[in-house]
Structures are given as C-alpha cells and as structure tokens.
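Asks: sequence and predicted structure are below.
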Amino acid sequence: MQRSQLSCSPFIQVANLSDEHADPINCLSFSHDGCLLASGGDDGKLVVWDPAERKPKCRVIFENSVDILLWHPIYPGSLIVGLSNGDLQQLSGFGSLRDYEQVEIRLGGKQAIHCVAYDDTTRCLAVGMGSRVYVTRECQRNVYAGIITLPEPLSPEVLQGPDRVHLNAKKVVAIDVSFHKDGKNLIVSYVSHGIVCWDTSTHGRLWEISLPVATPTIAGAVLFAPVRLLAVYNSVSGVDMYDIAYHGKQRPRKTYPLDERPHSKHRLPVQFINYGAQLFCGTTNGNVRIWDVASANVFQDLHHDSASPTRLYTAVVKQNKSYIATGSIGSGGRPQIKVWAANLGERLCASARFNIH
C-alpha cells in the first residue's frame, strides 16, 4: 500500500485517559486552544479533561446519554452538550470537579440530537434533532431566540419507480450540519436524502447533491469551506469527496477507501486536519485511518486495540503539533480515550495540493 509523504511526522500515542466512563463513549471534542478535552458517554457522564495532566478537570452527570459535544467558538470554556432525550445544554465555568454553570437551550422539540454547528459571524446555532433541523440565534451569552425549522428535503433523484417509494418511507435524519458563506448558507447532509444547501434567511433550498446509487447513504460528513469540499463517509466503502460548487447528481471527485467493508452502519464522523492536507475517519474494526487529501494515499493507521467501532471525533493544532483524540463505542471492557500527537513542519493547505476538477 502506497503511503503519502507529508510535512508531518507520524502520530504517536501520548496519553491514555480511562477510569471515568463506565459505558461506551459517544463523543469527544477538543477546546479550540487544545487545553481541554470533553468526553460524553452512554453512562450519562460528561468529563472535561486536562489532557496535558491526563486527569479530569470537571464531571457532570446527566440522566440521559451524552451524544453531542461542541465547544463554543466565541466564548472560550463554554461547551454545548446534546443529550439522547433531546435536551440541549450550554455549560461553562469548569473550575473544579463539580463546579460549573449550566443553561438549557430550548428549541421546542425533544428528540435525539444528531448534529450541531455554530456560526460565529451570525451567532446562529444549527441543530439536527430527530427528523428536523432547527436554527436559532444567540442574541446574548446563553440566550437564544428566533427559532426556525427548515423544511424536510425532497427525495433524491438517484432512484426511480418503486425504489423511490421505498426511499420516501425512510425517516429523515440530518447527520451533519455545516454553515457556509459567513452563515448565509447551511449545508445539511441527510442519511438517506442526499445533501441540501439552505438559505438561512429565506429558509429556501439553494441547491442539492444526489448521491450515486452504489452509495446512497451518509453516516458522517464534514465541510472544508476554504476549497468547497465536503467529505462523506458512505458506510459502504470509505470516504467520498464532493465539490459543493457542482450540484445535482454527481460522482465523488475522489474516494478514500477502507481495507474492508464496514461491519456495521455506526455513525463515524470524518474530519480534516493539518489545514486540510489530511483527512481521517474511524472504522468499524477499531482502527483509525488517515489519508493524504491530495493523493488519496494512506498516511497512517492508528490502532485502537479494539474489535469494536472507533469513533473519531476531534483534532486540534497546538504549538506546532497536531493532536487527535479517539474513543471506542463498542461494549465490553473499560472504555478508553487515546490521545495522539504528530509534529508539524511546513504549513500545508489542501487548496494548493488538491485539484478537485
């Protein structure tokens, strides 16, 4: 297998964080400065870690599992938390193990939260909850107002005849929401209904991308706005790259394959790292794969020593190093969080390396 050559050293494990979660870990998120790492699990526990010290800084116990975490891009140390029962909380002030402030964000719905995004230009928060996508604005810290609900998407054009009827019966689920063009657009990736770009002012549909018949579902997605690329984990063969400048039915510009077909359809988020030069995704065999975006060659596989799926949720660049945190979502054994680091050399950017046309 050909390996890419980047101005980045291989990732090595630098920390193993354990003895906090009793059940599978659902989500991980580094703070923007990389000084804190938040984890949430099926045990209803939120843990805010000091990864440098390898110990917890704060613990919060909820009655429902913690499914979504997002560090606030405007207020450092503020964390948006989504629970399995539809509760959405904004927490801050993690001063000690049991010292924190908590405010509920009310959206008028109570279903499972699948994804969240925050735009620091418009101060808008987008939430994929159940079959709906809500958008609300933070008019002042911890105070949200002006809730709108986006229309449900139309059925994609990839299927015809009886297959279209079958697709129409599938539940609408937004697996990823990404703001674009300074918050004027919201790109929503749906599990079974393709990709739709919405106007956040008029709530109208601007464009959509229908997926190929061979890979009609999405189990994870991420937008790299500088070069208009959307990476989609297709739950069949790996990660497909789409250019959002082109709409309608399209083939992926590039595909980043996995060695074996996924064992399950777990949600496995993908993420760009190192200024868009690399792309990584968890797998259902317990490993983490990193690709070079430009060549689609494998850069490195991170082994999690687990036969269960590995959710890969977060990465951050700090002090000339790139950090990745991974966690297993399978049952059996004590859940563990691994932190990996790589030294960065010359600053890389996918826009200069990846010909998407």
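Replies: Good, I have the coordinates.
Asks: from here on, just use CA atoms for contacts and neighbour counts.
Replies: Fine.
Asks: and the residue nearest the centre of the chain, how far from Val188?
Replies: The structure's the chain has its C-alpha centroid closest to Pro269; by Cα atoms, centre = their mean the separation is 4.6 Å. Separation of Pro269 from Val188 (Cα to Cα, to the nearest Å): 14 Å.
Asks: one more structure, for comparison:
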Amino acid sequence: MASTAYVPELTFAEGHSDAINVLAFSSDGSYLASGSDDETVIIWKTLKGTFLYRITMRSKVDSLIWHPLREGTVIVGCENGTVSQVHNLSVMSSETHPINLGVKSHIYCMDYAPTTQLLAAAVGPHVYLTRETTPNTYAGIVMLPNPPVDAVATEESRERPVALKFDSTGTNLVVTHMTRGVFCCDVETQNILWHIKPPGTYPTMAYSAISQNFRRIAVHNFKDGVHLYAMGANGSPRPRLCKFEAEPRYLLALQVAFIHNGDAVVCGSSTGNVCIWQTSTGELYQTLTHPGQSTSLHDNDRP
C-alpha cells in the first residue's frame, strides 16, 4: 500500500440527468464510461474529466464493459434485455451492433474472456454465454445451470446473478448469486468446480470483485461491509470482514473493486462515502468523503 492518501482531483459534472448505475475504465485508464437510468452511456477523458461522447440507448443502462480486444469499443447491457456492442465513436455518430442472446430480460452484469472470446451475461435469473466469431458478430448461446439451493433456503423472486468474472484461461467463470453464494463453473462441461455458501448471518450477497492475481474475491455483504474470501475456498469458509466506518443508512447493493494489485479493496456506502481497506488485515485505510451528496434507492439494489 502506498503511504500517500487519496485526495480529490476531478468532478465529472453536467453529464447524466439521472442515477448512474455503472462505471468502467478502459484498459489503459485513459477513458471512463458511465451508464445511467437516463438511457445513455457517456465516454469521458479521465485526465481532465472531459465529456467526449454520449451514446443513446433505449432503456436504462445497468451493465457496461470495455471490449478487451477491440480498441474504443464498449458492450452495453440494458434493463429491457438488449445487449449492444458499440464502436467507432465520434462526435457525430457511432456504430451499434446488437448481440442476440435468444432471451429478453434485465441484463444485470457481463464479462468478456479475451482468450476464448466468450461473452457472459446475467440475463434475469440465468447466465448465458455466446462467442464472438468475427468482429461484432456473435454466435451460439449456452445457458449455464444455477447452483443448487440449500434445503434451508427458499426460492426468491429476486434471486439472480450479481457479478461475473472469467479466469485468465477463459474456460472457468466465477458467478456470484444474490442468495446462492459464489460458484465457479467450467464453461465447457458446465460442472461446478467449487461453491462458497453465504455466511449464516449474511444470507444475501451483492456485487463482488476478484483480485488481479485471482487469489481473493471480495463480496459486499449487503449489511455492514465487504467479505474477503480465498479463491477456490469451498463450502462455508469464514471470511475476513472489512467493516464500514458508519452504519448503513439503507440496504443497498454496492459495487466493490480491488486496487493496488490486490493489496486494497474499495467499496462505496449508503452514507455517500467510499471506504478503502487493506486486504491483508481488513483494516480501514481511508474514507473518501462526498459532502452534500445524497444516496437514492434503486429498486434492483434492494435485497
């Protein structure tokens, strides 16, 4: 961990007119893409916070990733079930290529494996896979099986995948479910390789992230902080808790990410602050405050 604390540098303002649901940096960090309930994606230049392009969708944007193989290309998932690959951005226009998954339901999260050119998308309660066969063209659709439900658990209408991440080989996919836990699936055989069950006192999982070295997974626990697990841990391992400094105001699903090559984990909060913890100890490293900012509730972010 660097000894220097983070300080405010830029405010990206006057862009969206409604709640921002997803943020994604390009691979080199030069650009930031933001997706919003105002049915647009905005591309920003990160060095100066400059507004570059606005991409208009026809539904609220809830998932967004940069294509790892095609420069200047984003893949956008919307509430109405549409998935689009957008590239050749300019002030006047852009090219949009629809990706047909064979079903139409809320697109909650996505990931793309550059080694196998597979796109994974959480569509409603299921995960679908499709392969990019030629630039901007996808073919073949597979639905992965959901992990089993414990006898003590009950089926919930809101049960769904909340995070997806391929490993470096692109042959295994780690899926975080809201109430079923985290499981790793072999995408070829569809066998479940390992499964982390939610802790008994934390039955609901929100967004998750995997460290760059693929050794740890961080899961927002929908209550008081972030749980850290060792990758591949099976059954009901005891996680390390990175606890929020203040009690949450609301039960919101909060996004989480690893920084500093996995030495730290960062997560927002319902109080409007951002917390950074050291992964080796779980101790709070810094709180980034956002005075004057309020937190609104998004229906899909409630447990």
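Replies: Happy to help now that I have it. Treat the numbers as computed from the prediction; the structure is a model and nothing was measured.
Asks: tell me where the stretch 101-250 of the second structure has helices.
Replies: With DSSP state H, counting those that start in this stretch, there are no helices along the stretch 101-250 of the second structure.
Asks: in it, which spans are strands?
Replies: Secondary structure of the stretch 101-250 of the second structure by DSSP state E, counting those that start in this stretch: the strands cover 107-113, 118-123, 126-134, 137-144, 161-166, 172-177, 181-186, 192-196, 208-210, 216-220, 225-230, 240-243.
Asks: Val86 of the second structure is nearest to which of those?
Replies: strand 137-144 (11.9 Å; Cα to Cα).
Asks: what's the average distance of that closest one to the first structure?
Replies: Compared with the first structure after fitting, strand 137-144 of the second structure deviates on average by 0.8 Å (mean Cα distance after the TM-score superposition for the first structure).
Asks: buried residues in that strand?
Replies: Buried residues in strand 137-144 of the second structure, counting neighbours by 16 or more other Cα atoms under 10 Å, are found at 138, 142-144.
Asks: of those, which is the nearest to Ser3 of the second structure?
Replies: Checking these against Ser3 of the second structure with Cα to Cα, the nearest one is Leu144 at 43.6 Å.
Asks: what is the equivalent residue in the first structure for that closest one?
Replies: In the first structure, Leu144 of the second structure lines up with Leu150, judged by TM-score structural alignment.
Asks: and the gap between its match and Asp120 of the first structure?
Replies: In this view, Leu150 of the first structure and Asp120 of the first structure are 20 Å apart by Cα to Cα.
Asks: what of Gly183 of the first structure?
Replies: Plainly put, Gly183 of the first structure is 8 Å away from Asp120 of the first structure if you go by Cα to Cα.
Asks: the more surrounded of these two?
Replies: Neighbours were counted for Gly183 of the first structure and for Asp120 using other Cα atoms under 10 Å; Gly183 has more, 19 against 16.
Asks: the second structure: which residue goes with the more buried one?
Replies: Aligned by TM-score structural alignment, Gly183 of the first structure pairs with Gly170 of the second structure.
Asks: looking at the strands of the stretch 101-250 of the second structure, which is nearest to Asp37 of the second structure?
Replies: strand 107-113 (13.3 Å).
Asks: for the counterpart of Ala206 of the second structure in the first structure, which residues are in contact?
Replies: The alignment partner of Ala206 of the second structure in the first structure, by TM-score structural alignment, is Ala219. Listed by Cα atoms under 8 Å, 6 or more residues apart in numbering, the contact set of Ala219 of the first structure reads 175, 191, 232-235, 265-269.
Asks: cool, Gly183 of the first structure as well?
Replies: Residues counted as contacts of Gly183 of the first structure (Cα under 8 Å, 6+ apart) are 119, 121-122, 124, 200.
Asks: cool, and Pro239 of the second structure?
Replies: Going by Cα under 8 Å, 6+ apart, Pro239 of the second structure touches 227-229.
Asks: and with 10 Å instead?
Replies: Listed by Cα atoms under 10 Å, 6 or more residues apart in numbering, the contact set of Pro239 of the second structure reads 198-199, 217-219, 226-230, 233.
Asks: same deal with Glu71 of the second structure?
Replies: For Glu71 of the second structure, the contacting residues are 26-27, 87-88, by Cα under 10 Å, 6+ apart.
Asks: secondary structure for the residues you listed - can I get that in CSV?
Replies: Shown next, in CSV, are the contacts of Glu71 of the second structure (DSSP: H, G, I helix; E, B strand; the rest coil):
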residue, secondary structure
Ser26, coil
Ser27, coil
His87, strand
Asn88, coil
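Asks: Phe244 of the second structure contacts Lys223, doesn't it?
Replies: Yes: here Phe244 of the second structure reaches Lys223: they are 9.2 Å apart, a contact under Cα atoms under 10 Å.
Asks: circling back to that earlier point, burial check on the residue lying closest to the match of Leu144 of the second structure once chain neighbours are set aside, number of neighbours?
Replies: Excluding the flanking residues, the one nearest Leu150 of the first structure by Cα to Cα, 6 or more residues apart in numbering is Val133, at 5.6 Å. Residues lying near Val133 of the first structure (other Cα under 10 Å) number 22.
Asks: what's the counterpart of Val133 of the first structure in the second structure?
Replies: So, by TM-score structural alignment, Val133 of the first structure is matched to Val127.
Asks: what's the answer for Ala277 of the first structure, then?
Replies: In the second structure, Ala277 of the first structure lands on Asp263 (TM-score structural alignment).
Asks: for Phe94 of the first structure, same thing?
Replies: Phe94 of the first structure maps onto Leu89 in the second structure, by TM-score structural alignment.
Asks: hmm, that match is touching Trp44, no?
Replies: No: Leu89 of the second structure lies out of contact with Trp44 (Cα under 10 Å); the separation is 12.0 Å.
Asks: so what's in contact with those two at the same time?
Replies: Contacts common to Leu89 of the second structure and Trp44, judged by Cα under 10 Å, 6+ apart, are 52-54.
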